[in-house]
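S.K.: Following is a predicted model, sequence given first.
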Amino acid sequence: MSELSTTLIHHPYTPPAGFKAISPPVYKASTIIFPSMAALRSRDWKHKTGYTYGLHGTPTTFTLEERIATLEGGKFCTLVPSGLAAVVLVDMALLKAGDEVLIPDNAYGPNRTFAEAELAFWGIICQFYDAMNPADLAAKLNQKSRLVWLEAPGSITLEFPDLPALVAVVKSHNASPGQAHPEGAVTALDNTWGAGLAFNAFTLGADISVQALTKYPSGGADVLMGSVVTNNEALQQLIHFCHMRVGYGVSGNDAELVLRGLSSMALRYAAQDAATRQLAAWLQTQPQIAAVLHPALPDSPGHTQWKRDCSGAACLFSAVFKPEITQLQIDRFCDSLQLFKLGYSWAGPMSLCVTYDMPKLRVVKPWPWQGGLVRFSVGLEAVADLQADIAQGLARL
C-alpha cells in the first residue's frame, strides 16, 4: 500500500487483547467484516449467535438485550428505536388482516391510535375493553382475537388492574374448543411503569412484556429506545423476523446510554417512588383537589391489586381538580410552576406535568370525574422544594 489514504483505511494494527473496564465497549457499525465467504454464508443471525449487519446487532446491543431480558425475568429481548416502536413491532409480528386486537380503554394513547389508524387500514379489527373488569374482556374475546394488550397501571389515570385475572380470562378463552383463534390469543403487557422492578410480568402470566427504555432504564431524558421481551421462543422468532424485515435498529451510542442508566435504575426507582408517594398523599389534603390517583393510595382504583402484586410504584400521580376550577385556571396553575416543567415523558431527573382532557380519551365507559386532570412526573429534586412549588401554584388559584 503505497498511498497514505489506503493505508489509513486498511491499517494493519490491532490493539492487544486483555483490556477490561466497568462499562461495556461501544461498537458502532453498519457493515460487519467477515473472514471468508464461507463464514458470510454460514453466519446465523436468527438466533443471535453471530454478527451479519448492524441492524441485526452488535456486541453492545446484544449485551443490553441480555441485561433487559434479565431485568424483566425473560429469556429473549429485542431492541427497537422507541417504546411506541415496541408496541408496533408486537402488533405487526402477530396480527394479520382479519385478526382482532383488544386494548385497554386506559392504555397508552399511541397504542390505541396506531390500532385505530394503521391496523384498521390493514384490515385488523380493534376493540377496547374495561381493564378493571375482567368480565368485559371475557365478553369481547371471540374467534378472531389474536392479541390482548395489558397495561399496569393505566396510562395517565393509573388504575391498577387484576393482571392474573385478565390473563386467566385469555387462557380460558384459548382453552375453549371452537372459540379461540387457531394460534391462540397472546397477552402483551406494557410494563414501562413497573420497569421490571415493581413486579415480574411473566410471573403474573403475560406472554410478552414491552418497555419504553426511554423512561427508567435510561433515566436521563436523553435517549429514545424500547424493548420486547418474552420467554416463548416461537413468539421471539416471530418478533425477531419482523424486526429484521421492517429495519428497526438502535445505535451503539444510545445502547451505551441505557447500559449506563441500568446501573442506578433501582436506586432512582426507589427514590422517586418515595418522593411521589409523599407528594401524592400531601396533595390529597389540598382543598382544590377532588382526587389524587396513585396505586399506593388506599382509595385509588386498583389499590388492592397493586398491594398484592407489586413491591413498589413509579414516579407518576394524577390530580383531579374540583369541578368549579376551570381548565383556564388549571392551565395557569401549570404555567406558574417553576420546578415542574411542561412536557411529556417521565422518569428523568427533572419533574414534569401536563394536562389531559380525559372525557375524550375514554370510549368504553364515561370518565367519572367532572374536573380537569393534571399528571405529575416526579424527578430527583428535593421533595420539600417540589411541594412548595405545587403549593405556590395552588395559591394562585
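M.R.: In hand now; what should we look at?
S.K.: Every contact and neighbour count from this point should use C-alpha atoms.
M.R.: Will do.
S.K.: can you pull the buried residues of stretch 316-334?
M.R.: Buried residues in stretch 316-334, counted by 16 or more other CA atoms under 10 Å: 316-322, 327, 330, 333-334.
S.K.: ok, residue 122 - how many residues close by?
M.R.: 13 (other CA atoms under 10 Å).
S.K.: contacting residues for it?
M.R.: Counting by CA atoms under 8 Å, 6 or more residues apart in numbering, residue 122 touches 96-97.
S.K.: Check the gap between it and residue 98 for me.
M.R.: Separation of residue 122 from residue 98 (CA to CA, to the nearest Å): 9 Å.
S.K.: shared neighbours of the two, which are they?
M.R.: Joint contacts of residue 122 and residue 98 (CA under 8 Å, 6+ apart) do not exist.
S.K.: In this protein, spot the helix with the most residues.
M.R.: Secondary structure of the chain per DSSP state H: the longest helix is helix 265-283.
S.K.: So for it, what gets flagged as buried?
M.R.: Buried, per 16+ other CA under 10 Å, within helix 265-283: 265-266, 268-277, 279-280, 283.
S.K.: which residues of the stretch 51-200 of the chain fall in strands?
M.R.: Applying DSSP state E, counting those that start in this stretch to the stretch 51-200 of the chain gives strands spanning 76-80, 100-104, 125-129, 145-151, 186-190.
S.K.: want to compare, so here's the second one:
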Amino acid sequence: MSNPENKKFHVDTKITQLGRNVDEQCGFVNMPVYRGSTVVFNSVESLKNNDARFIYGTLGTPTIHSLESAWSELSGAAGTVMSPSGLGAIALALMTTLKSGDHLLMPDSVYRPTREFCAVFLNKFGVEVSYYDPLLGEGISGLLRENTSTIFLESPGSQSFEIQDVPAITRIARARGIKTIIDNTWATPLFFRAHDHGCDLSVEAGTKYLSGHSDLLMGLISANAETWPALRQTYDCMAMLPGAEDCFLALRGLRTLHIRLKEAEKRGLEMANWLTRQPEVAKILHPAFPECPGHEIWKRDFTGSTGLFSVVLKPGHHQTSLAAMLDSLEIFGMGYSWGGFESLIIPFDCSTYRTATTWNPGGLTIRLQIGLEDIDDLKRDLRQGLDKLHG
C-alpha cells in the first residue's frame, strides 16, 4: 500500500492514510518511533554534500517527516514544521515574518500568552505591536503603516470567541506585501482551511485536538509556497523540535481526529443549547450561535464547530458564588488546556488586559470544554453547580 497524499480520497479516508507507508515500514501499520541525533553517512562525498535523506536529528527523522507531510496535506500547505508547544509554534511563526523595526498588528482577543510574548520578547528586539478590534475586517487597512510586516489573526478569539473576517484581512495584507499568521487551533484544518482563505502561516496547538488525550505538548506551523522557505530556514536555525514519542502520539491522534471533532461538535452544541435554557445564563459565546460576534462569517467560512465555548452569566452573581459553583463540580475539572477527552471549566475576565476594545459582557464569564463523559451526567453536574450561584 502506498501513501495516498495526492489522491482524491475523502477526508475520513485520507486521515487514516497520511504520513505512513507500510511498504517502507516492513509491513507494520504505523510509522515506528525513530529516536536519535547522529546519522551516519556512507562516504566522504555524501558527508560533504549532505546528500543523505536525513543528516542530523534536529533536521528531521522519518517519524517527524511523517507527521510534517501528513499535516501539510491536511492543511493544503507547501510545508510544515513543529515545535514542543503551541506557544512555541506561535513564536516560531512570528520570528519567521518579523525583524527589528517592524510593526505587528495583533487582535485584541488573542491568546494571552501570545500577548505576553509580544510584550516581553518582541518588545526587547524592537518590534512594535499594535492591538486591533478582531471584528474590524476590511477596516484594518486604516491601521497599516509603512513598516507593518505582519498581521496576526486568531479566529475565534481566545475565550471571547469573536470570528474574524479572515479573507478580507488577508486580501488587504497580500495587496500590501504583508504576511498573515493565524492561530487555527479551535477549528483545526478540518473545519477551517486557513491557507485556502489566504493565510501565509497557520499555527496549531497539537496539544489540543490533535493529541486528544491531554498527554502531549506540541505546536505545528504550516506555510504556503511563498512563505515556506523562510519558515523552514527559521526552524532550522532554531532546532526547536518536539520529541520522537510526541510525534508518534500526534500521528496516532491524527487517525481519529475527524471522528473526535465531529463528536466534539455534536456534544458542544447540545450542551450549549441546554445552557441557553438555564435561568442563570445570559448568553452563549459559541460561533454557531447568532449572538456570537462574527456568527455570519463563521457560517460563510467554516465547515464545523468544536467543543469549546464560553457562557455569560446573568448580572447579580458574584465571584464568591461563582467559586462555590466551580468548587462543587464533580465531573468538570478546572484546567487551562482543552481538546482532550475530559470536560473542563475555567472562569475568565478579559477586561484587565484588553487595550483596543472594552470587554464588558454584562456578567461573569466561564469557558467550557465538553469532553466524552455521558452528556446527561454533564448536565446534572452543571445544574447542581448553577444552583450554588444562589447561595
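M.R.: Happy to help now that I have it. Fair warning: this is a prediction, and the values are worked out from it, not measured in the lab.
S.K.: TM-score, when you put one on top of the other?
M.R.: Remark: TM-score between the superposed chains equals 0.91 [TM-score structural alignment, normalised by the length of structure 2]; 366 aligned residues with a CA RMSD of 1.4 Å.
S.K.: taking the buried residues of stretch 316-334 of structure 1 one by one, which sit in strands?
M.R.: 316-321 (DSSP state E).
S.K.: What is the nearest of these to residue 74 of structure 1?
M.R.: residue 316 (25.4 Å; CA to CA).
S.K.: Which position in structure 2 pairs with that closest one?
M.R.: In structure 2, the residue matched to residue 316 of structure 1 (TM-score structural alignment) is residue 308.
S.K.: who touches its match in this structure?
M.R.: So residue 308 of structure 2 contacts 186, 268, 286, 338-339, 367-370 (CA under 8 Å, 6+ apart).
S.K.: run the last query once more with 10 Å
M.R.: Contacts for residue 308 of structure 2 (CA atoms under 10 Å, 6 or more residues apart in numbering) come out as 159, 161, 186-187, 264-265, 267-269, 272, 285-287, 338-339, 343-345, 367-371.
S.K.: do residue 142 of structure 2 as well
M.R.: With CA under 10 Å, 6+ apart, residue 142 of structure 2 has these contacts: residue 136.
S.K.: Tell me the counterpart of it in structure 1.
M.R.: By TM-score structural alignment, residue 142 of structure 2 lines up with residue 139.
S.K.: And residue 334 of structure 2, by the same measure?
M.R.: Aligned by TM-score structural alignment, residue 334 of structure 2 pairs with residue 342 of structure 1.
S.K.: right, and that match touches residue 353 too?
M.R.: Yes. Here residue 342 of structure 1 lies in contact with residue 353, judged by CA atoms under 10 Å, at a distance of 5.2 Å.
S.K.: What's the match for residue 6 of structure 1 in structure 2?
M.R.: Using TM-score structural alignment, residue 6 of structure 1 pairs with nothing in structure 2.
S.K.: Quickly find the element holding residue 6 of structure 1.
M.R.: Using DSSP states H and E, residue 6 of structure 1 maps to helix 4-9.
S.K.: Can you tell me how far residue 292 of structure 2 is from residue 262 of structure 2?
M.R.: Applying CA to CA to residue 292 of structure 2 and residue 262 of structure 2 gives a distance of 21 Å.
S.K.: oh sorry, the question was meant for residue 55 of structure 2
M.R.: Applying CA to CA to residue 55 of structure 2 and residue 262 of structure 2 gives a distance of 40 Å.
S.K.: same check, this time on residue 314 of structure 2
M.R.: According to CA to CA, residue 314 of structure 2 stands 30 Å off from residue 262 of structure 2.
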